[in-house]
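>>> Below are the sequence and a predicted model for it; my questions follow.
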Amino acid sequence: MTARLRNERGFTLIELLIALAIVGALLAIAFGGLDIAVKAWARGEDRAEAHQHVRSVALTLARSLSGTYPYRASRSLAPEPVVLFAGTEERVEFVTQAPPFPASIPIAFTAVIFSFNEGGEPGLVVRQRVLPNRGPFEEAEVIYRDPSVSGLKFAYLDESGWKDSWDGAEVKATPRGVRVTVATTINGRTEELPPLTVSLRTAPPQ
């Protein structure tokens, strides 16, 4: 009788150990799945944040460029008025009626510079100066910096196609359009939008 009780007790302990092992395995699987789900959710959040940010940057640049006005004035110490628009692949200077950061009082025209990785400043740098004013671009002040911008490229459209640079003083006109390509990197994730083409109000050559 005693041996049988011992056998039954031993069998019960084995079952308990097996049950505990099974429960432990199930918990490990459950927590492992939860960890995967949390990491996937975090990746989704990072992806959404990165996409939203690059979209916001691109739309801000495009909106300001779309307000470009073929403004003529003296540039720096040059006595003759010229079309205030100049650009390279990584920098564009223009006068707009839709500045990215409007002044506290209504201003008709603002000189704006968008530059990328210029003068030791990583990412996007935005400079502004209200007009009329001397040195519209030379004395423009830094309004905004965004080091998360990891790629920024401009191209300029005329009747012959796209160009890598533009000189309004030489051409005596603004381009027909500007193509903007933007990429940002946040938390190690890089997002790049397809190029945006912005149509401009052109100034006829004079």
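Yep, that arrived. Residues are numbered from 1 along each chain as shown.
>>> From here on, just use CA atoms for contacts and neighbour counts.
Fine.
>>> how many other residues sit next to Val180?
By other CA atoms under 10 Å, 23 other residues sit near Val180.
>>> who's in contact with it?
Ala58, Ala62, Leu152, Lys153, Phe154, Ala155, Pro195, Leu196, Thr197, Val198 (CA atoms under 8 Å, 6 or more residues apart in numbering).
>>> Swap in 6 Å and give it another go.
Contacts of Val180 were listed using CA atoms under 6 Å, 6 or more residues apart in numbering, and they are Lys153, Phe154, Pro195, Leu196.
>>> show me what contacts the first one?
If I follow you right, that is Lys153. Applying CA under 6 Å, 6+ apart to Lys153 gives the contacts Glu89, Glu90, Val180, Thr181.
>>> ok, 8 Å please
Here Lys153 is in contact with Glu89, Glu90, Arg91, Val180, Thr181, Val182 (CA under 8 Å, 6+ apart).
>>> Buried ones among the residues you listed?
Buried members of these, scored by 16 or more other CA atoms under 10 Å, are Glu89, Glu90, Arg91, Val180, Thr181, Val182.
>>> The chain: strands as residue ranges?
72-74, 81-83, 86-87, 91-96, 109-118, 121-131, 141-146, 149-158, 161-163, 166-167, 177-186, 189-192, 196-199 (DSSP state E).
>>> Relative to Arg4, which of the ones you listed is closest?
strand 189-192 (65.8 Å; CA to CA).
>>> Give the ChimeraX command for selecting the buried subset of the contacts of Val180.
Only the buried entries of those go into this ChimeraX selection, using 16+ other CA under 10 Å:
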select :153,154,196
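>>> okay, pairing it with this:
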Amino acid sequence: MSIYKWLNRYVGKQESGFTLIELIVSITILGMIAVIIAQGFHLGFKAWEKGEAEIETVQTIRVLSGLIFQQLKSSYPYKIKIDDENVVVFKGDANSMMFVTTLAAPYPGGFKWVRYLHKDGILYYKEGFLPDKELLDNIPGDEEILETEVEEVSFQYYSKEEDKWKESWDFSDKLPGSVKVLISSLQPIFVNIPLSSENDEQKI
């Protein structure tokens, strides 16, 4: 007995109805459509989640860039004595930077030092108030994590005397004229330091 005769025997054949095979095919097609729709919703939700995460990351990086910008704008040629020589507290390389700022100091006219460090995709931060007799000993270690998964952070320093950008800045008698800050995919920011040419200074 053929499959069609068998189906007709148990289901019957009506011109206005559906055969069992037609029902099975219809259900299969509907199931496939449902799966495709579900996959579409899933992919759409994943894309939305990724987009939201990227927006949040960009906003966070913009906030960090703004903070660094304001702190550098308020940087001050605060001097300490190292090896019997008075030097301005500003030191940096391509991945780290440490300086003194008046921004958000604990009291009007006060000072605090801040340090940024980018290592293994993580941006670290540390700060302390001045005066501090143990400043050089307190700088390294115990950094706070500001942001994870930061692909790139780099700093460059402009020397007015040499009229060029430098990859590092050591303790010296003055602040750099400008600082270039690059964080991930954002456009680099250039911060002109107002007190880079000032002779006024605060000592420990």
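Sure, I can see it. All figures in this text were calculated on a predicted structure; none of them were measured in a lab.
>>> before we move on, back to that, tell me the one of the contacts of Lys153 of the first structure nearest Ile18 of the first structure?
Distances from Ile18 of the first structure to the contacts of Lys153 of the first structure, taken by CA to CA, are shortest for Val182, at 58.2 Å.
>>> Leaving out sequence neighbours, find the closest residue to that closest one.
Sequence neighbours aside, Leu152 is the residue nearest to Val182 of the first structure in space, at 4.7 Å (criterion: CA to CA, 6 or more residues apart in numbering).
>>> hmm, back to that, including distance to Asn7 of the first structure, could the contacts of Lys153 of the first structure go into JSON lines?
Shown next, in JSON lines, are those (distance: CA to CA, whole Å):
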{"residue": "Glu89", "distance to Asn7 of the first structure": "85"}
{"residue": "Glu90", "distance to Asn7 of the first structure": "83"}
{"residue": "Arg91", "distance to Asn7 of the first structure": "85"}
{"residue": "Val180", "distance to Asn7 of the first structure": "80"}
{"residue": "Thr181", "distance to Asn7 of the first structure": "77"}
{"residue": "Val182", "distance to Asn7 of the first structure": "75"}
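>>> Tell me the spacing between the residue nearest to Val182 of the first structure and Ala48 of the first structure.
Distance, Leu152 of the first structure to Ala48 of the first structure, using CA to CA, to the nearest Å: 20 Å.
>>> Which one's more surrounded, the two?
Leu152 (21 against 12).
>>> wait, isn't the more buried one in contact with Asn117?
No: using CA atoms under 8 Å, Leu152 of the first structure makes no contact with Asn117, being 9.0 Å away.
>>> where do the contact lists of the two overlap?
Joint contacts of Leu152 of the first structure and Asn117 (CA under 8 Å, 6+ apart) are Glu90, Leu124.
>>> Looking at the first structure, name the residue matched to Ser178 of the second structure.
By TM-score structural alignment, Ser178 of the second structure lines up with Gly177 in the first structure.
>>> what sits against that match?
Tyr156, Leu157, Asp158, Thr197, Val198, Ser199, Leu200.
>>> ok, the first one to Phe11 of the first structure distance?
From Tyr156 of the first structure across to Phe11 of the first structure, the span is 83 Å (CA to CA).
>>> Give me the more crowded residue out of those two.
Neighbour count, other CA under 10 Å: between Tyr156 of the first structure and Phe11, Tyr156 has more, with 24 against 12.
>>> contacting residues around that one?
Per CA under 8 Å, 6+ apart, neighbours of Tyr156 of the first structure: Trp162, Lys163, Asp164, Ser165, Trp166, Pro175, Arg176, Gly177, Val178, Arg179.
>>> redo that, cut-off 7 Å
Trp162, Lys163, Asp164, Ser165, Trp166, Pro175, Gly177, Val178, Arg179 (CA atoms under 7 Å, 6 or more residues apart in numbering).
>>> Count the neighbours of the alignment partner in the second structure of the second one for me.
Lys163 of the first structure maps onto Lys166 in the second structure when the alignment is built from TM-score structural alignment. Neighbour count for Lys166 of the second structure, taken as other CA under 10 Å: 17.
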